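Asker: sequence unknown, structure follows:
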């Protein structure tokens, strides 16, 4: 496998919004839907669609609860999701490192 083998990048994570979601979740135990939405500046509908895709691959878990009468949706990375995100980052880093460019 070449350092530049882009086919090794996880297509599910490679989407801009899903990459941003994964990055937000990598730094916390769990996050409320509204926090993620505000951090990545997505619409409710767009974020929901991307979360369903990540949940379908079991990269995240979504739980719902109520605070009083207000519904609260919480999202967390699964162990599989954290592993996939680290693999994605490592491969991207190796691709960038292979360029020889210095930052």
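Answerer: Arrived safely. What you see is a predicted model, and the numbers here were worked out from it, not measured in a lab.

Asker: CA only for contacts and neighbour counts going forward, please
Answerer: Will do.

Asker: could you say which helix or strand contains the residue nearest to the spatial centre of the chain?
Answerer: Centroid-nearest residue in the chain, with Cα atoms, centre = their mean: residue 22, separated by 1.9 Å. For residue 22, the enclosing helix or strand under DSSP states H and E is helix 16-26.

Asker: related to what we said a few turns ago, so the residue nearest to the centre of the chain versus residue 74, what's the distance?
Answerer: Here the distance between residue 22 and residue 74 works out to 14 Å (Cα to Cα, to the nearest Å).

Asker: so residue 91, which of the three states?
Answerer: Taken by DSSP: H, G, I helix; E, B strand; the rest coil, the conformation at residue 91 corresponds to helix.

Asker: Ok, residue 62 next?
Answerer: strand.

Asker: okay, now the one to match up with it:
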């Protein structure tokens, strides 16, 4: 989700390499995220080679932003007070 949040659209291989997972694991994850309405999948060709592009849907972007905000709230509350010294 974080990789896709940083781009309008990303090629499957780029995402796979960036998060360092197998094709199979990424494919299963993308299928689950697509089913949840968080990721949109577009298939096509570059020359004669098939390619798959991924993008976050509006719903996916909103869910990711809410998740990051919740993590920031947790992190902010978990930090000890900063000393003025």
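Answerer: Nice, I can see it. Here the structure is a predicted model, which means the values were calculated and not measured.

Asker: And the helices in the second structure, which stretches?
Answerer: For the second structure, the helices identified by DSSP state H occupy 2-5, 12-19, 23-35, 58-78, in order along the chain.

Asker: need those helices in a markdown table with distance to residue 43 of the second structure, can you?
Answerer: Formatted as a markdown table, the entries for the helices of the second structure read as follows, by distance: least, Cα to Cα, whole Å:
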| stretch | distance to residue 43 of the second structure |
| --- | --- |
| helix 2-5 | 16 |
| helix 12-19 | 10 |
| helix 23-35 | 13 |
| helix 58-78 | 19 |
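
Asker: Out of those, indicate the one that is most buried.
Answerer: Of the helices of the second structure, the one with the most neighbours on average (mean count of other Cα atoms under 10 Å) is helix 2-5, at a mean of 16.

Asker: wait, which of the helices of the second structure is closest to residue 49 of the second structure?
Answerer: helix 12-19 (12.6 Å; Cα to Cα).

Asker: Give me the mean deviation of the closest one from the first structure.
Answerer: With both structures laid over each other, helix 12-19 of the second structure and its partner residues in the first structure are 0.3 Å apart on average (mean Cα distance after the TM-score superposition for the first structure).

Asker: Tell me the counterpart residues of that helix in the first structure, please.
Answerer: The aligned range for helix 12-19 of the second structure in the first structure is 33-40, by TM-score structural alignment.

Asker: what sits up against that stretch?
Answerer: Residues outside stretch 33-40 of the first structure that contact it (Cα atoms under 8 Å, 6 or more residues apart in numbering) are 17, 20, 21, 24, 43, 44, 47, 72, 73, 74, 75.

Asker: can we see that at 7 Å?
Answerer: Counting contacts by Cα atoms under 7 Å, 6 or more residues apart in numbering, the residues outside stretch 33-40 of the first structure that touch it are 20, 21, 24, 43, 44, 47, 73, 74, 75.
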